[in-house]
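Engineer: coordinates only, sequence not included:
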């Protein structure tokens, strides 16, 4: 492992698959059908920093370091998070500019964001189950970097400008990335990643 045995803290990166709850327990009546983090991560006492919806995929940071977890989760610190977003149809320059400047969702205007229309799809494993496409409607991929994390924000932002989200994958938290991980895999942070995390 990359963490010293003398440290009481663990810091994990996990590639959350589609349709997995971002929690370790599920008390709903359908609990038998829903996977949780417990199905993938055998480390006791760690908790996610922030959340990913059940129908979203990608990078999740977990730790048992409560102070760091609180600091990284607090919106006032504005830590950047980057998402690869597959949308229905191809956004025009006006829609991208609107996303960059901020859009109103649920009576709130989002903070300015970095938004780039990707020239090709990111190299991702196929989703299980696959995304449902309309054969007559093209799709496109955006890279969106936010410094806030409201509930279902990316989906609501793209819908607000007329381009519904089909697939959503968080690719980065600051300079931490999915590189080297497949869906369902986790690892400890490297010493350099941990230094970065503590510098935030």
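Structural biologist: That came in fine, so what should we check first? Just so it is clear, the structure is predicted and the values come from calculations on it, not from any experiment.

Engineer: every contact and neighbour count from this point should use C-alpha atoms.
Structural biologist: Noted.

Engineer: in contact with residue 200, which residues?
Structural biologist: Each residue near residue 200 by CA atoms under 8 Å, 6 or more residues apart in numbering is listed here: residue 79.

Engineer: let me fix that: residue 63
Structural biologist: Applying CA under 8 Å, 6+ apart, we find residue 63 in contact with 9-12, 45-49, 69.

Engineer: try residue 161
Structural biologist: With contacts defined as CA under 8 Å, 6+ apart, the neighbours of residue 161 are 95, 98-99, 103.

Engineer: ok, now with 10 Å
Structural biologist: 91-92, 94-96, 98-99, 103-104 (CA atoms under 10 Å, 6 or more residues apart in numbering).

Engineer: strands - which of those residues land there?
Structural biologist: residue 104 (DSSP state E).

Engineer: which among the contacts of residue 161 end up buried?
Structural biologist: Listed as buried from the contacts of residue 161 are 91, 95-96, 98-99, 103; burial here means 16 or more other CA atoms under 10 Å.

Engineer: as a check, name the ranges of all helices in this protein.
Structural biologist: Ranges of helices within the chain are 66-73, 93-101, 153-160, 191-199, based on DSSP state H.

Engineer: alongside the first one, take a look at this:
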């Protein structure tokens, strides 16, 4: 058992704004994009556990272990996001996020599962983003923490938009027990494991 563990390699990265959660693309329109492979010399067989869209930032886990990837992608492991939204988010909107909202998904409608959502007291301490967000001269913004155990395509952005507060900046700050801590955009850390046991 121990021998198989040591064969796999695991990485925590802070995916920067504008980077795609993939290693290459055959799409000619994407050739000028930034890919994960430009951040580090990753081993063969590495895969991203889930994705963050191009404009989203934060923790992305990479592994050579398919079982680990499937477990973390399952609905057992929490993912926490900090979203800067357009406007001063209301108590009513937070309650809607908590209980579940209807979003468009895969050509149909999907009701999100209940989740944790709370307004943050002021802006969190995060690295500067590569592209500046508009400032409060164009109207107030606020920050909300949203913790999910699911991960539909662009789910957090669709959720905040559904309650009337579109997301301006989105950072995944935690996956399970792994926190962003003092990582900076583009940082790559290799770890022995993710502290998650796979049965």
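Structural biologist: Yes, it's here. Every value quoted in this text rests on a predicted model; they were computed, and no experiment measured them.

Engineer: tell me which residue is most central in structure 2.
Structural biologist: The structure's structure 2 has its C-alpha centroid closest to residue 172; by CA atoms, centre = their mean the separation is 3.8 Å.

Engineer: could the helices of structure 1 go into TSV alongside distance to residue 134 of structure 1?
Structural biologist: Formatted as TSV, the helices of structure 1 follow (distance: least, CA to CA, whole Å):
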stretch	distance to residue 134 of structure 1
helix 66-73	37
helix 93-101	21
helix 153-160	17
helix 191-199	41
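
Engineer: right, so those helices: which one is the most enclosed?
Structural biologist: Between the helices of structure 1, helix 153-160 has the highest mean count of neighbours, a mean of 19, where neighbours are mean count of other CA atoms under 10 Å.

Engineer: how close does it sit to structure 2?
Structural biologist: Comparing helix 153-160 of structure 1 with its match in structure 2 after superposition yields a mean distance of 0.3 Å (mean CA distance after the TM-score superposition for structure 1).

Engineer: equivalent range in structure 2 for that helix?
Structural biologist: Counting by TM-score structural alignment, helix 153-160 of structure 1 falls onto residues 155-162 of structure 2.

Engineer: over to stretch 94-101 of structure 1?
Structural biologist: Against structure 2, stretch 94-101 of structure 1 falls on residues 92-99 (TM-score structural alignment).

Engineer: list of residues touching that stretch?
Structural biologist: 90-91, 101-102, 111-119, 144-148, 156, 159-160, 162-165.

Engineer: what's the burial count for residue 14 of structure 1?
Structural biologist: Using other CA atoms under 10 Å, residue 14 of structure 1 has 24 other residues around it.

Engineer: list the buried residues in stretch 114-128 of structure 1.
Structural biologist: Buried-residue list, stretch 114-128 of structure 1, by 16+ other CA under 10 Å: 114-117.

Engineer: what sits against the residue mapped onto residue 80 of structure 1 from structure 2?
Structural biologist: Aligned counterpart of residue 80 of structure 1 in structure 2: residue 78 (TM-score structural alignment). Listed by CA under 10 Å, 6+ apart, the contact set of residue 78 of structure 2 reads 72, 115, 147-151, 174-177.

Engineer: just the buried members of the contacts of residue 63 of structure 1?
Structural biologist: The buried subset of the contacts of residue 63 of structure 1 (16+ other CA under 10 Å) comprises 10-12, 46-49, 69.

Engineer: out of these, flag the one nearest to residue 194 of structure 1.
Structural biologist: residue 11 (7.8 Å; CA to CA).

Engineer: what's the end-to-end length of stretch 159-175 of structure 1?
Structural biologist: One end of stretch 159-175 of structure 1 sits 28 Å from the other (CA to CA, to the nearest Å).

Engineer: in it, what counts as buried?
Structural biologist: In stretch 159-175 of structure 1, counting by 16+ other CA under 10 Å, buried: 160-161, 163-173.

Engineer: just stretch 177-195 of structure 1 next, same as before
Structural biologist: Buried residues in stretch 177-195 of structure 1 (16+ other CA under 10 Å): 177-178, 181, 183-184, 186, 188-189, 194.

Engineer: show me these that map onto strands.
Structural biologist: Short answer: those in strands (DSSP E) are 177, 186, 188.

Engineer: need the counterpart of the first one in structure 2.
Structural biologist: Residue correspondence to structure 2 (TM-score structural alignment): residue 177 of structure 1 is matched to residue 179.

Engineer: if we can go back for a sec, hmm, which two among the contacts of residue 161 of structure 1 are most spread apart?
Structural biologist: 92 and 104 (18.4 Å).

Engineer: if we can go back for a sec, am I right that the residue nearest to the centre of structure 2 is in contact with residue 50?
Structural biologist: No: counting by CA atoms under 10 Å, no contact exists between residue 172 of structure 2 and residue 50, whose distance comes to 11.7 Å.

Engineer: all good on my end, thank you.
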